[in-house]
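# sharing a model prediction with you, sequence too.
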Amino acid sequence: MKAFCCLCILLVIAALLTLVLGVRDAAVADIFRAFLAFDPQNPVHIVIRSIRVPRLVAGIIAGASLGMAGTVMQALTRNPLAEPGLLGVNSGAAFAVVFGALLFGQSDASFVSLLAFPGAGLAALSVFVLGGGLRGDAGPVRLTLAGIALNALLLSLVSALVLWRSDSLDVYRFWVVGSLAEAAGRPLAGMAALACAGAAVAILAAPRIEALTLGGALARGLGTQPGRVQLAALAAVTLLTGSAVSVAGPVAFVGLMVPSIIRRFRGHHLRADLFASGLLGAVIVLLADTAGRLVLAPQEIRIGVMTGLVGAPVFILIARRLRPGATA
């Protein structure tokens, strides 16, 4: 309980920093006035309500979704390197959105954003199949190599789209690296609902996912059907990752860092870990976004770059600690 209280306090602090700090700083009192006594002539009120609040909501959706998706993937595969970005799920969702925007146009942001879900689902399923998940031998190295291969393929396809259609460059700039800069134009309410649905599926399936970590034979002996559990987990990862990519683009390494940190403080109780991962993921994304807006102000460093600067060393550290045949 103490850990959850600390995470909630951190999330409140990160949210306040998101609303207060930026090119034009605001006071905490301005936040309350922007909602309780809104002045349409006050530029600070306008910035808070039209720019920073959407960024805050998008950051919470993306961070919580990626944190929970990474926790589910690592528990399902027993692979400490599994996360939506490294295993190609982010890239699958981003490629589907870029392709949809070029095919159908960018006028309907809500429709184009929905394409992230089939893209994420197909990518997750492809990595799982290529990594040997259907045979029950999805080891860390096999899954990581499958994800790297899929990432390379999807990046090649996106590059081909950019060369084929020069007008796709603007879409590519957003979807190649995650950003909250366009949060106000994203269907935040719909994505929040779908993220909640994915979180609910993950939480309900958590005990059965934990049973799978005991091995397929023992899990069946306990009444668990591995195929259905894996399908439920993939559905949860698809909903969570699709929601995150729809509002923030492909933000890498959040799903890698969060479960690793949570395991150090919470242990291996998956259902509780999922709640903690959602809170910590939101904190990391909001702090990374705020830092990206301040480091080179008034220019902005995209959130995907900020999380990559921190996440890459974490990935190397975890990979160095792995031993042949080891699992999470």
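Yep, it's here.
# please count neighbours and contacts with C-alpha atoms only from this point.
Fine.
# how about the closest residue to Leu17 other than its chain neighbours, what does it touch?
In space, and not counting its chain neighbours, Leu17 is closest to Thr290: 7.0 Å by CA to CA, 6 or more residues apart in numbering. Contacts for Thr290 (CA atoms under 8 Å, 6 or more residues apart in numbering) come out as 17-18, 21-22.
# now render those as CSV, adding distance to Met257 and secondary structure.
Below are the contacts of Thr290 laid out as CSV (distance: CA to CA, whole Å; DSSP: H, G, I helix; E, B strand; the rest coil):
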residue, distance to Met257, secondary structure
Leu17, 21, helix
Thr18, 21, helix
Leu21, 25, coil
Gly22, 26, coil
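# of the residues you listed, which is the most crowded?
Thr18 (23 neighbours; other CA atoms under 10 Å).
# quick one: that residue from Ile148, how far?
33 Å (CA to CA, to the nearest Å).
# one more to weigh against that first structure:
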Amino acid sequence: MKKTSRIPALILVSSPFFIALAILLSILYGAKEISALTAWQALTAFDENNVDHQIILTSRLPRVAAALLVGSFLAVAGAIMQGITRNYLASPSLMGVNDGSAFVITITLVFFPNLPNYQMIILSMIGSALGAGLVFGFGSLIKNGLSPVRLAIIGTVIGTFLSSIATAIAMYFQVSQTVSVWYNSKIHMVDPNLLWISIPFGVTGLLLALFASKAITIASLGEDIAIGLGLKTNLIKGISMLAVVLLTGTAVALVGKIAFVGLVIPHITKFIVGVDYRFVIPCSAVIGAVFLAVCDLASRFINFPFETPIGVVTAIIGVPFFLYLIRTRGGEKRA
């Protein structure tokens, strides 16, 4: 169904309001409720002796900023993967990209625990490329291995394998508690310094995605059609996968593994705005950002006053959506 360009324009124009609302609610609500006046004073007249001011500036603001950034990064990464591979199940969490990042971060924490933050991000990106390479490599060796369902199975197996090795290494070197936060998401423990350092990497990935968006739309029509239209498919695939590695590696280095955002959000976005990736990518970034911020807010109240891991919240939404896609689309290979 063809979508009017007014819808993506409306989403983008209204996005500052929804992002501001998500930030406000995230600042005000949690285990300790904070008034709007206190929040304003913390931003305009910070008092280091005020506990509420400390909570806002050192915990809640970095936390919601991380949720917004990671939500946008993972959603765009998933949209790119679905468009380039024409696989409706493609996403960082199902194709081994997240697991590869977490695996390399585990190795880094065990053997090189004092690396600077920027090196941690770069190594996380290398892990993203490793995970994706293993999954698509094995998929290409198996008959029909690149079909959506089989590739998802291969991704799950490779991801479980990498996670198991990482867990065994972490237990042997007695750092399992430190490593566990990367596999269960540490969005509530985000490092503000790492947050600032991660922004240039993630923004570069978003800019690459926007640059390639028109070509991704053509690539999503199929290899033969794309080549017939003069598209340099290998170049576009390279740029696109570089964007995915930048976005996913940054997201995992920042908060650890969060599943299903990259699967669910691109489909919702395409349902709303159509299949033109010039609209899908920026709208996925906005919707993904707000979605993960809302999930983070919900995680604080599901088992109040205790926090539920944000991965549980995204799974509550993502698993039924995954099963719905399998039921309705089966083995069909189309973005």
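Yes, it's here. Given the structure is predicted, the values throughout are model-derived calculations rather than measurements.
# any idea what the TM-score is?
Taking TM-score structural alignment, normalised by the length of the first structure as the basis, the two superposed chains have a TM-score of 0.93; 326 aligned residues with a CA RMSD of 2.0 Å.
# give the aligned equivalent of the residue nearest to Leu17 of the first structure in the second structure.
Counting by TM-score structural alignment, Thr290 of the first structure corresponds to Leu297 in the second structure.
# do the same with Gly215 of the first structure
Per TM-score structural alignment, Gly215 of the first structure is aligned with Gly222.
# go on, Val89 of the first structure?
In the second structure, Val89 of the first structure lands on Val97 (TM-score structural alignment).
# next, count neighbours for its match.
34.
# now swap in the one 3 residues further on and tell me
Neighbours of Gly100 of the second structure under the rule other CA under 10 Å: 31.
# look up how far Leu43 of the second structure lies from it.
Computed as CA to CA, the Gly100 of the second structure to Leu43 of the second structure distance reads 38 Å.
# can you give me the helices for the second structure?
Secondary structure of the second structure, counting by DSSP state H: helices at 6-28, 36-44, 51-55, 61-85, 97-111, 117-141, 148-172, 176-184, 192-219, 223-228, 233-255, 261-273, 277-299, 310-329.
# what sits up against the second one?
Outside helix 36-44 of the second structure, the residues within contact range by CA under 8 Å, 6+ apart are 27-28, 52-53, 56-57.
# give me that answer again for 7 Å
With contacts defined as CA atoms under 7 Å, 6 or more residues apart in numbering, helix 36-44 of the second structure is touched by 28, 53.
# what do you get for the fourth one?
For helix 61-85 of the second structure, contacts defined as CA under 7 Å, 6+ apart pick out 23, 26-27, 88, 90-92, 187-188, 190, 192, 195, 202, 216-217, 219-220, 237, 240, 244, 247-248, 251, 261-263, 265-266, 281, 284-286, 288-293, 335.
# same question, the shortest one
With contacts defined as CA under 7 Å, 6+ apart, helix 51-55 of the second structure is touched by 42, 46-48.
# redo that, cut-off 6 Å
With contacts defined as CA atoms under 6 Å, 6 or more residues apart in numbering, helix 51-55 of the second structure is touched by Ala42.
# in the first structure, which residues correspond to that helix?
Taking TM-score structural alignment, helix 51-55 of the second structure hits residues 43-47 over in the first structure.
# and what of the last one?
Structural correspondence for helix 310-329 of the second structure: residues 303-322 of the first structure, per TM-score structural alignment.
# most remote residue from the middle of the first structure, which is it?
Distance from the C-alpha centroid of the first structure peaks at Gln41, with 36.3 Å (CA atoms, centre = their mean).
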